[in-house]
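Chemist: what shape does this take:
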Amino acid sequence: MIDILLATFNGDKFIENQLLSILSQTNKDWRLIIHDDGSTDDTLLIVKKYQAIDTRIHLLDDQVVCRSAANNFLHLLKSATSDYVIFCDQDDIWFESKLQVLYDSIQSEIEAAAVYCNAYGYNGIHITSNQVSLFERNSLSNSLFLNSGVQGCSLLFNRALIDMLLDFPSFIVMHDHYITMGAVSFGKLKYIDLSLMLYRQHDQNVTGNIAVSFRDRIRRFFNRANPIIDRKHYEANKSFYNKFKDKFTLQQQDIFRAYLQFPELSFVQKVSTLIKYNFRMGNNRWILILKLLFKKTI
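Modeler: A predicted model of the protein is given here:
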């Protein structure tokens, strides 16, 4: 069975479409667990309407207020009991094959593993991008400098990985970043080169907006206000390292230490470190070196 974890907050404009797309999945062996973070609109009325229609929909009504999407998803993660788990944003639309395609890719994995797909950017009227995620990642070296995790609502992971990560570090910047770091550190992270959902972009995105158009991505790349290393993700990676360093291989410890020391290095030392440890953004090392010319480090 797959536990679908849906964190909600004031999503009545979009959540019905998402619920309908979940009900339309070709894989029927799922349970939808919903936790609301204090909505003041009609989100809960819509959820309860569909809860009455389908017994696979469960509302976790525990009066806990999480005050952020990340904390809400991590709270839900503690309630997941199935062999596989996937996060679900309230405002996206899943294609009917999404769960099945992801499950087929991971169901033979015995050790800790996660798999993710891509998504179409969507503004509520038309598709704005064929791929939201531009960088593939499968290791610490090509993940640490991305300042993000795999898009949470595209990420399916197994019980072996969940059990390793339920004892949380002191600081987690986002739920998807945390699971991504766990997968590339302790298991396998697989990518399916298919866009299997509509990732809705609007002014009230709970988990944040991302640049999807080519113009926006170029503008963000050359914006000096965006450093090479985002401070919050740096602190989250540091917290992750301190929590789990005894479980890392010696090579992984070296990679983490090189990353954590990176902001203090000279320009030449930074270039040398990128080459020595094969640090990349996805599969591209040159993007990081180019960023050194234009941006502050952190």
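Chemist: hey, let's count contacts and neighbours off CA atoms from now on
Modeler: Noted.
Chemist: state the distance from Q269 to I275.
Modeler: Distance, Q269 to I275, using Cα to Cα, to the nearest Å: 10 Å.
Chemist: sorry, wrong one. I was asking about D163.
Modeler: For D163, the distance to I275 (Cα to Cα) stands at 34 Å.
Chemist: again with H35
Modeler: H35 is 44 Å from I275, where distance means Cα to Cα.
Chemist: neighbour-wise, which of those two wins?
Modeler: H35 (24 against 14; other Cα atoms under 10 Å).
Chemist: which of the residues in the host helix or strand of the more buried one are buried?
Modeler: Assigned by DSSP states H and E, H35 falls within strand 30-36. Residues of strand 30-36 classed as buried: W30, R31, L32, I33, I34, H35, D36 (neighbour count, 16 or more other Cα atoms under 10 Å).
Chemist: sequence B follows; please return its structure for comparison with A:
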Amino acid sequence: MIKSYVKLLTQRLGINTHKILFEIFERNAQKVLEIKYSSIDAATKKLLQAENERFHYGDAIITEKASEYVLTSFTIDRIAFIRENALLKNNDIIADLGDSNGIFLRSCQKDGVSVNISDPAVKSLHGRGMETVMADIEFLPFKDNSIHTIFLFETLEHVPNPITLLDEISRVCSDTLIVSIPFVEKTKIHPYNYDPTRPIYQHHIFEFNRDDFLTIITHTPFILKSEKVATVLDGRLSLFDRLVFFFWDHIVEHDTFCGCFKKFYLCKLIKSSKINKGKVMETTQKNKKAIE
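Modeler: Sure thing, here's the model as predicted:
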């Protein structure tokens, strides 16, 4: 009801809210990126400079600068998290499930396998010289315990059976799974085919909040080892931006701004045999306090 009144008022006043909102979106995303970019090393800068985020997904062209800024910003966060948490040895094999551009495998400077169900994404990855497999990730074409470390970035929310997927990953993964999902306050389940203009595999199904995600993990052989929240949109540039973010947060939607998630949740999971189970709850509680 409030959203309808606000929309009607701005229309009567002749205010182009779409233009104003996306200008705020772009400058805040750019500022967050600039802060992150100023602190990264030369190797990461080289990776980013070689990447064209407009073609990030392989099967869709990104037209908004704000989205490019967000993607690059979140890429920096994921590369940093990988380097902090993926303890790889010379012969360890890695795989990126749902990979679209190969940048995370390249950041490890090791042999790796990109997996995607999208034909355009697979062709794009092949064009970049990546070893690529086209597959439904709920049925991975790998032998048991054949992959040391697996990345699952912004993919879990797209699958209809998240526990089945995590069990399948645990079959082929011998050590570490690094995951990212949208950061949401409340778990959300989307209706089937809510956007008929996009392929089904691009739709979100489950968006888990942290507590529900960790509850899901208890049904799998994985245990939480470390976690972090990555921010890509922060509306604190000016008093005006703060006010807009505040009203959007309380009137439109809490977790997103102009359709973009403001934060993402990153975590490292390891096979339960790799950790003392008696310390699991203690570690989880400490991690929760650290990210709040």
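Chemist: what's the TM-score here?
Modeler: Once the chains are laid over each other, their TM-score by TM-score structural alignment, normalised by the length of structure 2 reads 0.27; 131 aligned residues with a Cα RMSD of 6.2 Å.
Chemist: for the strand holding H35 of structure 1, packing partners?
Modeler: Contacts defined by 3 or more Cα pairs under 8 Å, 6 or more residues apart in numbering; DSSP states H and E place strand 30-36 of structure 1 against strand 2-8, strand 57-59, helix 69-77.
Chemist: how about 6 Å then?
Modeler: Judged by 3 or more Cα pairs under 6 Å, 6 or more residues apart in numbering; DSSP states H and E, the packing partners of strand 30-36 of structure 1 are strand 2-8, strand 57-59.
Chemist: give me the buried positions along the strand or helix carrying L288 of structure 1.
Modeler: Here L288 of structure 1, judged by DSSP H and E, is contained in helix 286-294. Across helix 286-294 of structure 1, burial judged by 16+ other Cα under 10 Å covers L288, I289, K291, L292.
Chemist: which residues in the stretch 1-150 of structure 2 form helices?
Modeler: For the stretch 1-150 of structure 2, the helices defined by DSSP state H, counting those that start in this stretch occupy 2-12, 17-37, 42-49, 65-85, 103-108, 119-127.
Chemist: for the ones you listed, which one sits closest to D167 of structure 2?
Modeler: Closest of the helices of the stretch 1-150 of structure 2 to D167 of structure 2 is helix 65-85, at 21.1 Å (criterion: Cα to Cα).
Chemist: so the closest one versus helix 17-37, what angle?
Modeler: Helix 65-85 of structure 2 and helix 17-37 meet at an angle of 30 degrees, taking axes from the mean of the first three to the mean of the last three Cα atoms, to 10 degrees as the criterion.
Chemist: for the helix or strand hosting V85 of structure 1, give me every contacting residue.
Modeler: If you go by DSSP H and E, V85 of structure 1 is part of strand 84-88. For strand 84-88 of structure 1, contacts defined as Cα atoms under 6 Å, 6 or more residues apart in numbering pick out I2, D3, I4, L5, L6, G152, C153, L155, L156, F157, N158, R159.
Chemist: how close does F81 of structure 2 get to F261 of structure 2?
Modeler: Separation of F81 of structure 2 from F261 of structure 2 (Cα to Cα): 19 Å.
Chemist: let me redo that: V280 of structure 2
Modeler: As defined by Cα to Cα, V280 of structure 2 lies at a distance of 29 Å from F261 of structure 2.
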